[in-house]
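Undergrad: the sequence and its predicted three-dimensional model are supplied below.
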Amino acid sequence: MENLLKRELNTVRLKQLGYAGGGCISQGQSYETDTGRVFVKVNHKNQAKTMFDGEMASLEAILKTSTMKVPKPIKVISLSDGGAMFVMEHLDIHGLNRHMATLGEQLANLHLHNEKLRDRESKDAHTNNDWQSDWVNFFIRQRLQLQLDLIEKEYGDREVRELWSKLQLKIPALFHDVEITPALLHGDLWGGNIGQVEDGPVIFDPSSFYGHSEYELSISGIFGGFSTAFYTAYYNKIPKASGFEKRLTLYQLFHYLNHWNHFGTGYRGSSISTMKALLK
């Protein structure tokens, strides 16, 4: 694998550094190369290249907004066993503490980026581009329904099936009079995917898509790791809209269902109770 890295990165020097890590899905290792330090994520599953291609596109999209610091992506490399490696800039990341408020402000700037682009385009006589979106149907069909289909296939859970038949009819009402400008989202912003470098906060391991900015805050409410200073700075730029708390619960339902599918029935209880809460 290291010989492949040398060829793909066109480097003679490839020395492992004392920076290694891994999550539930991939393993990582930092290296010194002829042109500087890189961080390499490795996954040996067949869908690894597709996953890493998506992460690379996510990092590139966030970088283009010039709103937040993320590791600069370099290259996705296929492995002979069907897996892949993802090479990116090495950052000396530490636990986030003194830059929480800055993170909140910068995240809001990321979420407002498309709105600012839209406003500029509407003032430009040479462009006639309008944002077209149907976020509610997207979230129901492409997020919740897909997770529920997987649960049905694996577990055939009757209670979940019955709750969903009632809940899906009530979801559109949660978005009454809510104006949504599609925002570029990190997509998986929990405490394990944030940190700081010397000059400010950094976010990593994105799973980006364009959606409702409120969605971004849902998983942080489940696993924590974000201070009051973060939320205060964020809401100063993007105030809570009417019905925010109920929609946040809806967005958290996706994460509970997703974790149920990934990690097992330990998340069934949270999924069931969240569905019941939304039906009250």
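TA: Yes, it's here.
Undergrad: C-alpha from now on. contacts and neighbour counts both.
TA: Noted.
Undergrad: mind listing the helices for this protein?
TA: Applying DSSP state H to the chain gives helices spanning 2-9, 48-65, 100-122, 135-138, 145-155, 158-170, 218-223, 228-237, 244-263, 268-279.
Undergrad: which one of the ones you listed lies closest to residue 86?
TA: Residue 86 lies closest, by Cα to Cα, to one member of the helices of the chain: helix 48-65, at 6.1 Å.
Undergrad: just how off-centre is that closest one within its chain?
TA: A distance of 11 Å separates the centroid of the chain from that of helix 48-65, by Cα atoms, centre = their mean, to the nearest Å.
Undergrad: that one packs against which elements?
TA: For helix 48-65, the contact count by 3 or more Cα pairs under 8 Å, 6 or more residues apart in numbering; DSSP states H and E identifies strand 73-78, strand 84-89, helix 100-122 as packing neighbours.
Undergrad: for these, give me TSV that also has distance to residue 196.
TA: Below are these laid out as TSV (distance: least, Cα to Cα, whole Å):
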stretch	distance to residue 196
strand 73-78	18
strand 84-89	15
helix 100-122	9
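Undergrad: out of these, indicate the one that is most buried.
TA: Across the helices and strands packed on helix 48-65, averaging neighbours per residue (mean count of other Cα atoms under 10 Å) puts strand 84-89 on top, at a mean of 22.
Undergrad: alright, now check it against this:
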Amino acid sequence: MAERAALEALVGAAIARSLPLQGGDLSRVLRLDLEDGRRMVAKSGPRVATEARMLRAIARAGVPTPAVMAEGGGWLLLEHLDEAPASAPGWGALGLALLRLHRATGETYGWDEDHGFGPAKIPNAACADWPSFWAERRLLAWPEALPADIALRAETLAARLDGLIPRHPPAALLHGDLWAGNVLFTQQGAALIDPACYYGDAEVDLAMLDLFGSPDPVFRAAYGTPAPGWPERRAVYQLWPALVHLRLFGGGYRGLVERCLETLGA
């Protein structure tokens, strides 16, 4: 009852019913049906204020994302969007939306605050060049939390990133965790949800989208084709989310990490 009262105070209306929604492994998400006929999504967690700022940054870039309605007391209230099945037009809309997101650029690589996936910290302090950022803030973010042999191989790879990824790519606004589950297809197109934003190489988002499946070819036609050398850079960028999954969910993801490392000769 205390939770319901807190949510009603934040919403500013009585809740007729609340239903759990799938919120991934690291957060709790509810659909709120209000007595005045409105519908919202409530998400709880220790980093909802950070997520609210990221969603607003995505919206300022002109990219579809649920509007932030309110935030406080460990809850984030979001606009409810009606989901539709994935379709070729939806994937095309995602390609155009992501292209628009990446055209919003910053002055440095990183973000003005750190973030995290559960206990896996995401350090975001700025670095002068992109290989340094990817090495220090991603691949070497928490070597003590990885198996010793994997940590050593990641360290070896980090030492030679300067020859594998661009030194000064445009600092594009990234979603930061762009797998298909963080895309909400609607009748109007596609919206981005659950961001982990920072500024960096736009190919980071493309690599993540390829990690657990392949987008519809219409997506690539709308977004454009990566520059030559993409397969090697993709493996560099996929290694980070693979390491995150290894840390959070255990040895079942070791094979994914090793495949990335082997692709890169590490």
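TA: Thanks, I have the structure now. Keep in mind that what you see is a predicted model, and the values were worked out from it rather than measured.
Undergrad: just give the TM-score of the two.
TA: Scored by TM-score structural alignment, normalised by the length of the second structure, the superposition of the two chains gives a TM-score of 0.83; 244 aligned residues with a Cα RMSD of 2.3 Å.
Undergrad: residue 181 of the first structure is nearest to which of the helices of the first structure?
TA: helix 100-122 (6.3 Å).
Undergrad: relative to helix 48-65, how tilted is that closest one?
TA: Using axes from the mean of the first three to the mean of the last three Cα atoms, to 10 degrees, the interaxial angle of helix 100-122 of the first structure with respect to helix 48-65 works out to 80 degrees.
Undergrad: which elements pack onto helix 100-122 of the first structure?
TA: helix 48-65, strand 183-185, strand 200-203, helix 228-237.
Undergrad: out of these, the one nearest residue 19 of the first structure is which?
TA: Closest among these, using Cα to Cα: strand 200-203, at 16.8 Å.
Undergrad: equivalent range in the second structure for the closest one?
TA: Under TM-score structural alignment, the counterpart of strand 200-203 of the first structure in the second structure spans residues 189-192.
Undergrad: just give me the mean distance for that stretch relative to the first structure.
TA: Superposing on the first structure places stretch 189-192 of the second structure at an average distance of 1.5 Å from its equivalents, by mean Cα distance after the TM-score superposition for the first structure.
Undergrad: before we move on, back to that, dump the helices and strands packed on helix 100-122 of the first structure into a markdown table; add distance to residue 154 of the first structure as well.
TA: Formatted as a markdown table, those follow (distance: least, Cα to Cα, whole Å):
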| stretch | distance to residue 154 of the first structure |
| --- | --- |
| helix 48-65 | 23 |
| strand 183-185 | 29 |
| strand 200-203 | 33 |
| helix 228-237 | 37 |
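Undergrad: any idea which of those is most buried?
TA: strand 183-185 (a mean of 23).
Undergrad: in the second structure, what range does that strand match?
TA: Using TM-score structural alignment, strand 183-185 of the first structure pairs with 172-174 in the second structure.
Undergrad: average offset between that stretch and the first structure?
TA: Compared with the first structure after fitting, stretch 172-174 of the second structure has a mean deviation of 0.7 Å; criterion: mean Cα distance after the TM-score superposition for the first structure.
Undergrad: quick check: the gap between the alignment partner in the first structure of residue 141 of the second structure and residue 276 of the first structure.
TA: For residue 141 of the second structure, the aligned position in the first structure is residue 146, judged by TM-score structural alignment. From residue 146 of the first structure across to residue 276 of the first structure, the span is 19 Å (Cα to Cα, to the nearest Å).
Undergrad: ok, now residue 39 of the first structure?
TA: Distance from residue 39 of the first structure to residue 276 of the first structure, by Cα to Cα: 43 Å.
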